[in-house]
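Novice: Show me how the following folds:
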Amino acid sequence: MADEPRPAPPNGPGPRPRILVIDDEANLPEFLKDFLEENGFEVSMAYNGKGALKASLENPPDAIILDVDLPDTDGYSLCRSMRRTSTLRTVPIVMLTALADKRNEIAGLRAGADDYLTKPIDTERLLARLENALSRNLRELDANPLTHLPGNTSILQEMERRLNNQDPFAVVYADLNNFKAFNDRYGFLRGDQAIKLAAQCIVMAVEGRAAQSTSVVGQWFVGHVGGDDFIVILPASHAEDACQEIIHRFDAAVPNLYDEEDRRNGYIHGKDRKGEAQKFPFIGVALVIVSNGDKRYTHPGEISSTASELKSYAKSFQKSTYVMDRRSGPTEPMAPSAAASDVTPAPDILHGFDFGLKSPEDK
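Specialist: Reported below is the predicted structural model:
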């Protein structure tokens, strides 16, 4: 009986899947690079754990081939570190080892690897497993196709897990100001660049803070709700610092998205939602912090409702700012360049959960 045909190699139109090969063995990395490129992949190389983690966070690959034996760490530890990051938690990882031992295979799978191959490498088997892993990832995961960040299903699961565990945490909702005017002025491709820039600034700020606080690395999460909306889940004590860093990074980088004349002006010409001509400032990021430090929330819909009440207020500033929920007192805008002003919070009425769910009181 003839073999079943494997999925067609990724040689069609569109970007090629990007593979990161992490291996320091003489000749093998270059051999794998040549083989994978011949079969339609874009390949980058790393030869130690530190360089691999840096490269994969700066430019997340679509899949990773990871050798167990590295000069500065072992593949199991590196795999676990990758799985703790928001960017790499869903990326398929195939581990390689020279030891055909059941215990090593189990250790790799428990560290978070999706598959395991022993050396010498059967390249056809490796290719088939890579193709299967990529296809499975696209089908099963809800990662946003533009930013590769976890989507709504993962966000909901993460929030429910922390609520069920009664963990103290904060949720930061991020949205872009003046994004529609920018999209109208420059088009959707430039708009996608703005969304990717926002994602990069959020991830770099959060991952940087997490790296400085090793005791709470597993408590940091970044998700992409869709469009220009993002969510960060993190320890409440780090929420304000993270927001300040997001604002600093985004405001420093966003002028580069504009043409030279618009950069000189500091604004663009456009039309508001009523069709009237208006000058629009540069895109800013509006952030809302909702904390569950006192464990008063029991359902994600309640958190979303509080954030919705504050979101329009945060966006009213037109520039980058963040707003904290202070139910025991006033809710106030907080930004490095803006003075705080008090506002009475909206009534604690539950609205529909943004991701299509309802809170218990809405059922």
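
Novice: drop to CA atoms for contacts and neighbour counts, all remaining ones
Specialist: OK.

Novice: leaving aside the residues next to it on the chain, what's closest to residue 131?
Specialist: Among residues not flanking residue 131 along the chain, residue 7 sits closest, at 7.0 Å (C-alpha to C-alpha, 6 or more residues apart in numbering).

Novice: wait, I meant residue 92
Specialist: Distances taken as C-alpha to C-alpha, 6+ apart place residue 63 nearest to residue 92, at 4.8 Å, with adjacent residues excluded.

Novice: Spit out the contact partners of that neighbour.
Specialist: By C-alpha atoms under 8 Å, 6 or more residues apart in numbering, residue 63 lies in contact with 17-20, 91-94, 130, 134.

Novice: repeat that with 6 Å
Specialist: 19, 91-93 (C-alpha atoms under 6 Å, 6 or more residues apart in numbering).

Novice: Nearest to residue 79 among those residues?
Specialist: residue 93 (7.9 Å; C-alpha to C-alpha).

Novice: neighbours of the closest one, just the number please.
Specialist: Applying other C-alpha atoms under 10 Å, we find 27 residues neighbouring residue 93.

Novice: quick one: it from residue 26, how far?
Specialist: Here the criterion is C-alpha to C-alpha, to the nearest Å. By it, residue 93 lies 21 Å from residue 26.

Novice: Residue 99 - nearest residue in space that isn't next to it in sequence?
Specialist: Spatial nearest neighbour of residue 99, excluding adjacent residues (C-alpha to C-alpha, 6+ apart): residue 118 at 6.6 Å.

Novice: The one you found against residue 101, yeah?
Specialist: No: Residue 118 lies out of contact with residue 101 (C-alpha atoms under 6 Å); the separation is 8.9 Å.

Novice: Compare those two (neighbour count), which wins?
Specialist: Set residue 118 next to residue 101 and count neighbours by other C-alpha under 10 Å: residue 118 wins out with 15 against 10.

Novice: another one to check against the first:
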Amino acid sequence: MASKARVLVVDDDDAVRRTLARVLDQAGCEVLQSADGDDGLRRAAEDSPDLILLDVGLPALSGLEVLRALRRARRTSAIPVIMLTGLSGVADKVAGLELGADDYVTKPFAVEEVRARVESALRRSRRDLGANPLTRLPGSPAIKDETCRRIRDKVPFAFHYADMDHFKAFNDAYGFAAGDRLIETLADCLTESIETHDQAEGFAGHVGGDDFAALTSLEAAPHVAQSLCGLFDLRRARHYPEEDRARGFIRSVDRRGRPEAFPLVTLSVGIVTTAARALDRFSKVAAIAAEMKACLKSGPPRKLSRLAFDRRTDRIHEDAS
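Specialist: This next block holds a predicted model:
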């Protein structure tokens, strides 16, 4: 492996954990261990491992329940998971794959197989997912892949494209560390909105910087977008000093270095759906959503976040003959 990876092993069997720890250590990995599901979830959230080896047959909180919780939480949703199961665990394998497991190793296992599957999972994750290191959300490659999958499978969807207004002024005034914390807050608002309103079909991604994308069902789209805007407007306040928050604007410099007053950050969310248009390629989806977002951002300064659905259709006219 090109760089040292951090792998979390979650298994209630001490002997299995010791064996896996030895194999992974020999492969150049940093190994973390948990003996139950609750501790495994805590370690996953706190330590941000690059990969998790998760036993299906954990006591109390089962491996499948742990996997479901991992996939729901922003900080752990993109971490690849290899499930450990017994010889007769076909049903568990199917259930795990449906919940988002990346691979399986059957007990009793050969150490060479474990090492090969771990290295393969880490390579795939680094190459294909492009997860943002700050938010741990899937990056641009995964956003494109998920959009193309829904287009290919003819699944109706809404594509949301969101970014912050006046984020540069915020960064200039308070520094990059404060800007990163605000980006994390936006990521939390997005994933929480999806978990609340579209847990079955929702997908959240981080394009980069303060740009985010989401895919939802048509029915959930307005609820997710409204929730995102409302949560962000509520939680942004904690990122401002009391004086600036009370005043309702900050003093910074424009792109030419001239002093200027800027409003508090808000969101602009452009949304395009398959309800009105034939969306047959990712470039078209992204371009229309970006156009809607740009239209919002070109308007006068405002105190609250806004969203805009593209209501246009591709149909110019119908032949009446």
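
Novice: about what we covered before: count the neighbours of the residue nearest to residue 131 of the first structure for me.
Specialist: Around residue 7 of the first structure there are 10 residues (other C-alpha under 10 Å).

Novice: In three-state terms, label it for me.
Specialist: At residue 7 of the first structure the chain is in coil, as set by DSSP: H, G, I helix; E, B strand; the rest coil.

Novice: Tell me which residue of the second structure matches up with the residue nearest to residue 99 of the first structure.
Specialist: Aligned by TM-score structural alignment, residue 118 of the first structure pairs with residue 107 of the second structure.

Novice: ok, now residue 191 of the first structure?
Specialist: Under the alignment by TM-score structural alignment, residue 191 of the first structure pairs with residue 179 in the second structure.

Novice: Tell me if that match really is in a helix.
Specialist: Yes: when three-state DSSP is applied, residue 179 of the second structure is found to be in a helix.

Novice: and it, what is it in contact with?
Specialist: residue 171.

Novice: Please report the distance of it from residue 166 of the second structure.
Specialist: Separation of residue 179 of the second structure from residue 166 of the second structure (C-alpha to C-alpha): 11 Å.

Novice: Show me the helices in the stretch 51-200 of the first structure, by range?
Specialist: Ranges of helices in the stretch 51-200 of the first structure, per DSSP state H, counting those that start in this stretch, are 75-83, 102-111, 123-140, 152-164, 179-186, 188-212.

Novice: can you put those helices in TSV and add distance to residue 310 of the first structure?
Specialist: Shown next, in TSV, are these (distance: least, C-alpha to C-alpha, whole Å):
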stretch	distance to residue 310 of the first structure
helix 75-83	32
helix 102-111	40
helix 123-140	33
helix 152-164	19
helix 179-186	19
helix 188-212	20
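
Novice: closest to residue 278 of the first structure out of those?
Specialist: Counting by C-alpha to C-alpha, and looking across all of the helices of the stretch 51-200 of the first structure, nearest comes helix 179-186 at 9.5 Å.

Novice: And for the closest one, what's in contact with it?
Specialist: Contacts for helix 179-186 of the first structure (C-alpha under 6 Å, 6+ apart): 191, 283.

Novice: residues of that helix that come out buried?
Specialist: Residues of helix 179-186 of the first structure classed as buried by neighbour count (16 or more other C-alpha atoms under 10 Å): 179-182, 185.

Novice: List the buried residues of stretch 66-79 of the second structure.
Specialist: In stretch 66-79 of the second structure, counting by 16+ other C-alpha under 10 Å, buried: 66-68, 70-79.

Novice: measure the counterpart of residue 226 of the first structure in the second structure to residue 137 of the second structure for me?
Specialist: Per TM-score structural alignment, the equivalent position to residue 226 of the first structure in the second structure is residue 208. Distance of residue 208 of the second structure to residue 137 of the second structure, given as C-alpha to C-alpha: 10 Å.

Novice: and residue 259 of the first structure, how many neighbours?
Specialist: Quick note: residue 259 of the first structure (other C-alpha under 10 Å) scores 11 neighbours.

Novice: Next up, the contacts around it.
Specialist: Per C-alpha under 6 Å, 6+ apart, neighbours of residue 259 of the first structure: none.

Novice: swap the cut-off to 10 Å and go again
Specialist: 186, 268 (C-alpha atoms under 10 Å, 6 or more residues apart in numbering).

Novice: quick one: whichever strand or helix holds residue 206 of the second structure to the first structure mean distance?
Specialist: Taking DSSP states H and E as the criterion, residue 206 of the second structure maps to strand 203-208. In the superposition against the first structure, strand 203-208 of the second structure averages 1.5 Å from its aligned positions (mean C-alpha distance after the TM-score superposition for the first structure).

Novice: Comparing the next helix or strand after that strand with the first structure, how large is the average distance?
Specialist: Following strand 203-208 of the second structure in sequence order, the next helix or strand is strand 211-216 (DSSP H and E). Strand 211-216 of the second structure, aligned to the first structure and superposed, deviates on average by 0.8 Å (mean C-alpha distance after the TM-score superposition for the first structure).

Novice: So which other helices or strands are in contact with the next helix or strand after strand 211-216 of the second structure?
Specialist: Tracing the chain C-terminally past strand 211-216 of the second structure and defining elements by DSSP H and E, one meets helix 221-235 next. Here helix 221-235 of the second structure touches strand 158-165, helix 176-197, strand 211-216, strand 266-273, strand 306-309, going by 3 or more C-alpha pairs under 10 Å, 6 or more residues apart in numbering; DSSP states H and E.

Novice: Now render those as TSV, adding distance to residue 249 of the second structure.
Specialist: Shown next, in TSV, are these (distance: least, C-alpha to C-alpha, whole Å):
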stretch	distance to residue 249 of the second structure
strand 158-165	13
helix 176-197	16
strand 211-216	22
strand 266-273	12
strand 306-309	18
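
Novice: and these, which is most packed in?
Specialist: strand 266-273 (a mean of 27; mean count of other C-alpha atoms under 10 Å).

Novice: Tell me the residues of the first structure aligned with it.
Specialist: Under TM-score structural alignment, strand 266-273 of the second structure corresponds to residues 284-291 of the first structure.

Novice: need the contact list for residue 254 of the first structure.
Specialist: Here residue 254 of the first structure is in contact with 193-194, 197-198, 263, 282-284 (C-alpha under 10 Å, 6+ apart).

Novice: now the residue minimising distance to the centre of the first structure: how far from residue 20 of the first structure?
Specialist: Compute the mean C-alpha point of the first structure, and by C-alpha atoms, centre = their mean the closest residue is residue 149, 3.4 Å away. For residue 149 of the first structure, the distance to residue 20 of the first structure equals 18 Å [C-alpha to C-alpha].
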